[in-house]
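[1] One predicted model, sequence on top.
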Amino acid sequence: MNLGGQIVGVFLVLAALIGGGAAIGHASRNGEVADLVAQVEKLDAEKSAETLRANGEVATLRTLKETLRSERERRNRIGLLAQEELATRADRIAGLKLKAEQLQQRIKTEASNDENCNALRRLPVCAAIADRLWGDSTAPRPD
């Protein structure tokens, strides 16, 4: 064999090896790319599912916040109405108490000015009745 043929043969073998390696490498790289594309598609699907779930949770959270806000406002209105009612009742009770005191004082005054009632002051009377008629029954009575 001649030297030129051997060199061409070596080049052909080297070219075949390099071409075969490149083909194997290219096929291997295509397999990796296909695996990575599949992973990306899987992750995109998971991301879409999580985005939908998160959007649903955001909507639920907004609904809950709105419900809580309206409930807080309702309770505040109820509290204000209760305070107004208590103030009205307190005023009415104070007015009734004043009228009762005035009526009691008027009855005591009329009893003191009435001659028949003055005669009763000299009689022994149960302490509870005397207290209702003339006030403190332990206080000295005018004769």
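    Now that the structure is in, tell me what you want to look at.

[2] Please count neighbours and contacts with C-alpha atoms only from this point.
    OK.

[3] Of all the helix elements in the chain, which one is longest?
    helix 3-113 (DSSP state H).

[4] helices and strands around that one, which ones?
    helix 115-121, helix 127-134 (3 or more C-alpha pairs under 8 Å, 6 or more residues apart in numbering; DSSP states H and E).

[5] Most tightly packed of these?
    helix 127-134 (a mean of 14; mean count of other C-alpha atoms under 10 Å).

[6] what's the angle from it to helix 3-113?
    Compare the direction of helix 127-134 with that of helix 3-113 by axes from the mean of the first three to the mean of the last three C-alpha atoms, to 10 degrees and you get 90 degrees.

[7] The structure to be compared is supplied as follows:
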Amino acid sequence: MNPAGQVLGILLVLGGLFGAGYWAGHSADAEAHKEQVDALQTKVNSANTIAGAERDRADGNATALLSLRATLATERQRRTDQQRAADIELGARDARIKELTRAARAREEETRTKAMADEDCTVLRTLPVCSALAERLWGDAWTDQAKPAGPD
């Protein structure tokens, strides 16, 4: 053989031995790390399971919160509508009370005016009458006439 072929053969043998050694070392190293990789994979799977459970719980909480907010908004709107209706009703009631009070005063004044103008009622003004009846007939005017004259 020629020397170049021998050198090439030696290089091929050395390369093969080096490659086989590298492969054998890498395989042994991979076996040594396989246990660590398996342990880490178990931890990752456990963490993924916990994360999934927490995600599901968070989704449930978010759904419950949205439902609660919607319920509160509905209740707030219902109470606002009730208050608005009560305000309208009270406003109408106040207006009706004022109208009835005004009508009662006008009727009372009309009755007094008619009583003052009617000659038949003149006799009643001079008769002694209990205070409740006098107040009903003449209002506060009878108390002004019944007070004795003197310093106030």
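    Great, that's in hand. These figures come from a predicted structure and were not determined experimentally.

[8] closest to Ile7 of the first structure out of the helices and strands packed on helix 3-113 of the first structure?
    helix 127-134 (141.9 Å; C-alpha to C-alpha).

[9] That closest one against the second structure, how far on average?
    For helix 127-134 of the first structure, the mean deviation from the second structure after alignment is 1.0 Å (mean C-alpha distance after the TM-score superposition for the first structure).

[10] Where in the second structure does that helix fall?
    Counting by TM-score structural alignment, helix 127-134 of the first structure falls onto residues 131-138 of the second structure.

[11] And for stretch 53-72 of the first structure?
    The aligned range for stretch 53-72 of the first structure is 57-76, by TM-score structural alignment.

[12] By how much does that stretch deviate from the first structure on average?
    Counting by mean C-alpha distance after the TM-score superposition for the first structure, stretch 57-76 of the second structure comes out at 0.8 Å.

[13] From Pro124 of the first structure, how far off is the spatially most central residue of the first structure?
    Closest to where the C-alpha atoms of the first structure average out (C-alpha atoms, centre = their mean) is Leu68, at 5.4 Å. With the distance defined as C-alpha to C-alpha, to the nearest Å, Leu68 of the first structure ends up 69 Å from Pro124 of the first structure.

[14] go on, Ala111 of the first structure?
    16 Å.

[15] again with Glu110 of the first structure
    Distance from Glu110 of the first structure to Pro124 of the first structure, by C-alpha to C-alpha: 20 Å.

[16] Alignment lookup: Lys34 of the second structure to the first structure.
    In the first structure, the residue paired with Lys34 of the second structure is Asn30, using TM-score structural alignment.

[17] Oops, could you answer that again for Ile88 of the second structure instead?
    Using TM-score structural alignment, Ile88 of the second structure pairs with Glu84 in the first structure.

[18] what sits against its match?
    For Glu84 of the first structure, the contact set (C-alpha atoms under 8 Å, 6 or more residues apart in numbering) is empty.

[19] same thing but 10 Å
    Glu84 of the first structure sits next to 78, 90 when contact means C-alpha atoms under 10 Å, 6 or more residues apart in numbering.

[20] Thr113 of the second structure now?
    For Thr113 of the second structure, counting by C-alpha under 10 Å, 6+ apart, the contacting residues are 107, 138.

[21] What does it correspond to in the first structure?
    Checking TM-score structural alignment: Thr113 of the second structure goes with Thr109.

[22] Same check on Ile10 of the second structure?
    So, by TM-score structural alignment, Ile10 of the second structure is left unmatched.

[23] Mind telling me what element Ile10 of the second structure is part of?
    Using DSSP states H and E, Ile10 of the second structure maps to helix 3-117.

[24] Any idea how far that helix is from the middle of the chain?
    17 Å (C-alpha atoms, centre = their mean, to the nearest Å).

[25] residues near Ala38 of the first structure, how many?
    12 (other C-alpha atoms under 10 Å).

[26] Now for it: which residues touch it?
    Per C-alpha under 10 Å, 6+ apart, neighbours of Ala38 of the first structure: 32, 44.
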